[in-house]
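Trainee: here is my input; please provide its structure:
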Amino acid sequence: MQTLRRLLIPLVAAVVLVVAIPGVSRADDGWGGVDCSTSPSNPRCTVEVGYTGGGSGNDGDGGGSISCTIGGQPVECYNEFGWLGSDGCYYGKDAGGYLPANQWIKTCINPETDETTDWGIVILDQPPAALGVLTQRAVDSLEIPTPAIAANPKFTTTQVVWVPVWWWVQPGWWQTQTASASAGGLTITARAVPKKITWDAGDGTSARVCEGPGTPWTAAAGMDTESPDCGHTYTVPSGGTGYTVRAVATWDISWSGGGFSGTEPAITTATTANVTVTQQRSVVSG
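Mentor: Here you go, the predicted structure:
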């Protein structure tokens, strides 16, 4: 079970800017008889959001359930105003879909009187707490592979200085990975899209950033032709220990569902291989 706990304070860290209403946006003055602006550590000022159940890789449905409490009392994670935030207010979108992805309509309601105590449009740098738990579950369920790397001359073949090396990832590896998580009738789908491969030849030269999967070598290219997009030429022998080639894949992460969307920090995966480079040229085949 994933749990996210936050204290109810007038301005949560996620709120960067408040517009459309004058003065300071206050979510919880008088919340349940407790002024959370002066007593933020009071147990009645604690929001807890939990998610129980599946997240899925490419082949599952990610079914699960989400629950929310404030001060230990069950509350709606989602209602007509939107998703419960870490400050106890609800955050939703406009019906026409005109608001940018990082802008939300904030509605704060006194649970004892059912009156709206605050309303406005705010900018969030992360999803509201309840939606965020579901989103994180989907992202955590992504099965992102390490690079399936290949080269010519092959990594297992002794290589020779001044002979161009071609690098690429195996066909079929460079593709989007998806995973989903569902609760309350909403499914969030997370996507990991390969963006680039950063290759380190291991010989102390600068890393080579390849924006695509690279081009597989063919015999028609010959042994003295450089790769058109991703490769390296060694100029110094490796010695007995060889060089460690490291390929780091960078994946762009995004999510969407139910009219919501957003991005998450990029994720990297890596693979290494050892190569021996000599001074003497020999016959090398792919």
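Trainee: CA atoms for contacts and neighbours, from now on please.
Mentor: OK.
Trainee: strands along the stretch 151-286 of the chain, start to end?
Mentor: Taking DSSP state E, counting those that start in this stretch as the criterion, the stretch 151-286 of the chain carries its strands at 159-160, 164-169, 177-183, 186-200, 208-210, 231-233, 243-257, 260-275, 277-278.
Trainee: how about a markdown table for these, with mean neighbour count added?
Mentor: Shown next, in a markdown table, are those (neighbours: other Cα atoms under 10 Å):
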| stretch | mean neighbour count |
| --- | --- |
| strand 159-160 | 26 |
| strand 164-169 | 23 |
| strand 177-183 | 25 |
| strand 186-200 | 22 |
| strand 208-210 | 17 |
| strand 231-233 | 19 |
| strand 243-257 | 19 |
| strand 260-275 | 16 |
| strand 277-278 | 21 |
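Trainee: one more to put side by side:
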Amino acid sequence: MSRVGRLFVLAAAVVATAAAAAVGAVAAHADTQQCTTDPYTGVVTCIVVRDPTPPPGSSAPSSGGGPTGCTWAGAAVPCSTDLGWFSNGCYWQAMSPQPAAGDPAWQGHSPGEGMIYRKYCMYDPPGPYYIWSADPPPGAPATLPPAATVALRAEAQLALPTLRAQSNASAAAATYVAVPTWLWVDPAGWHPLSASASVGTRAVTVTATPVATLWNTGDGSAPVRCAGPGAAFDPARPYDPPCGHTYRTSSARQPQTGPAPNDRYFTVRGSVVFAIHWVCSGDCDQASGDLADMTWGTTAMPLRVFEVQTVVVNH
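Mentor: The predicted structure follows:
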């Protein structure tokens, strides 16, 4: 995003109002213009910073709020502007969208547990600052978190199944080098799952729909991605699996895991890829949207791979 210079005359108005209230007192105060770049948006914001020391004869700084209005350094200031809501010398504004889970701004909390606010202050340095708070700033109207943030809370409630990895080969049956090996998960578990969460009058339902499987075949090959759950082995077409892998090396050099010399396996692990879509109801800032795909692991499967040696004999 390109940097956009913005000069908020709000703070300058505060200085002017204070000057009118106490003629000659303002000269004793150091008013400076501070410009900062928002690390999230790249927007450059400039504000006139008012020395917080109240001029002679004025009241002390107040967070204000509510019907009595807001004051700072003995001067009236707007309680709400495009910088947010005024409280304790700063304007607070809930970030929208909220930072992703794991962002340092959450201070170890999870999305949906309070909110991250951007603060611009009337004292030096002005900010912006990013702070987590469980509640809105004092005097501010209740702020609902973005629907996308509530969706993250709903996503955490999903009860995804751990599907069993299956193959026509197994620890007992084995497969062979250069022969296609079938891979699949139980199709009975291949269906959408939903969960809901709400904050105040804003409710969000998340639906996770399985769309693909990823297979780590254990032999160092690139992961195999299949559209769908795969299919159980069909002896009518053994060399044409809807989802499968052809091994190029045997498992003979894998660590021995059982009493027999041939108890050597590749460990196959699958993951189901879920597409995440959410829908909001009630008081919504956004009707619907998508979250990042989620992957959910299957059970692990030992798979023994043999190699057939061909011997040519002259007659």
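Trainee: would you list the strands of the stretch 151-286 of the first structure in TSV and tack on distance to residue 108 of the first structure?
Mentor: Shown next, in TSV, are those (distance: least, Cα to Cα, whole Å):
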stretch	distance to residue 108 of the first structure
strand 159-160	67
strand 164-169	51
strand 177-183	23
strand 186-200	22
strand 208-210	48
strand 231-233	57
strand 243-257	24
strand 260-275	20
strand 277-278	66
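Trainee: for residue 225 of the first structure, find the nearest of these.
Mentor: Distance to residue 225 of the first structure, taken as Cα to Cα, is lowest for strand 164-169 among those, at 6.6 Å.
Trainee: contacts for that closest one?
Mentor: 147-153, 213-217, 223-227, 230-234 (Cα atoms under 8 Å, 6 or more residues apart in numbering).
Trainee: mind listing the helices for the first structure?
Mentor: 129-140 (DSSP state H).
Trainee: follow-up on the earlier one: buried subset of the contacts of strand 164-169 of the first structure as a ChimeraX selection?
Mentor: In ChimeraX syntax, the buried subset of the contacts of strand 164-169 of the first structure is picked out as below (16 or more other Cα atoms under 10 Å):
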select :147,148,149,150,151,152,153,213,214,215,216,217,223,226,227,230,231,232,233,234
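Trainee: check contacts around the closest residue to residue 166 of the first structure other than its chain neighbours.
Mentor: With Cα to Cα, 6 or more residues apart in numbering as the criterion, residue 166 of the first structure has its nearest non-adjacent residue at 4.4 Å, and that residue is residue 231. Contact partners of residue 231 of the first structure, counting by Cα under 8 Å, 6+ apart, are 164-167, 208.
Trainee: which one in the first structure is aligned with residue 270 of the second structure?
Mentor: Matched by TM-score structural alignment, residue 270 of the second structure corresponds to residue 247 in the first structure.
Trainee: list the contacts of the equivalent of residue 190 of the second structure over in the first structure.
Mentor: Taking TM-score structural alignment, the alignment pairs residue 190 of the second structure with residue 174 from the first structure. By Cα under 8 Å, 6+ apart, residue 174 of the first structure lies in contact with 194, 213.
Trainee: distance of residue 174 of the first structure relative to residue 251 of the first structure?
Mentor: Distance, residue 174 of the first structure to residue 251 of the first structure, using Cα to Cα, to the nearest Å: 10 Å.
Trainee: again with residue 181 of the first structure
Mentor: Distance from residue 181 of the first structure to residue 251 of the first structure, by Cα to Cα: 20 Å.
Trainee: same check on residue 151 of the first structure?
Mentor: The value you get for residue 151 of the first structure to residue 251 of the first structure, if Cα to Cα is used, is 22 Å.
Trainee: and what of residue 192 of the first structure?
Mentor: Noted for residue 192 of the first structure: a distance of 6 Å to residue 251 of the first structure, by Cα to Cα.
Trainee: ok, residue 177 of the first structure next?
Mentor: For residue 177 of the first structure relative to residue 251 of the first structure (Cα to Cα), the value is 10 Å.
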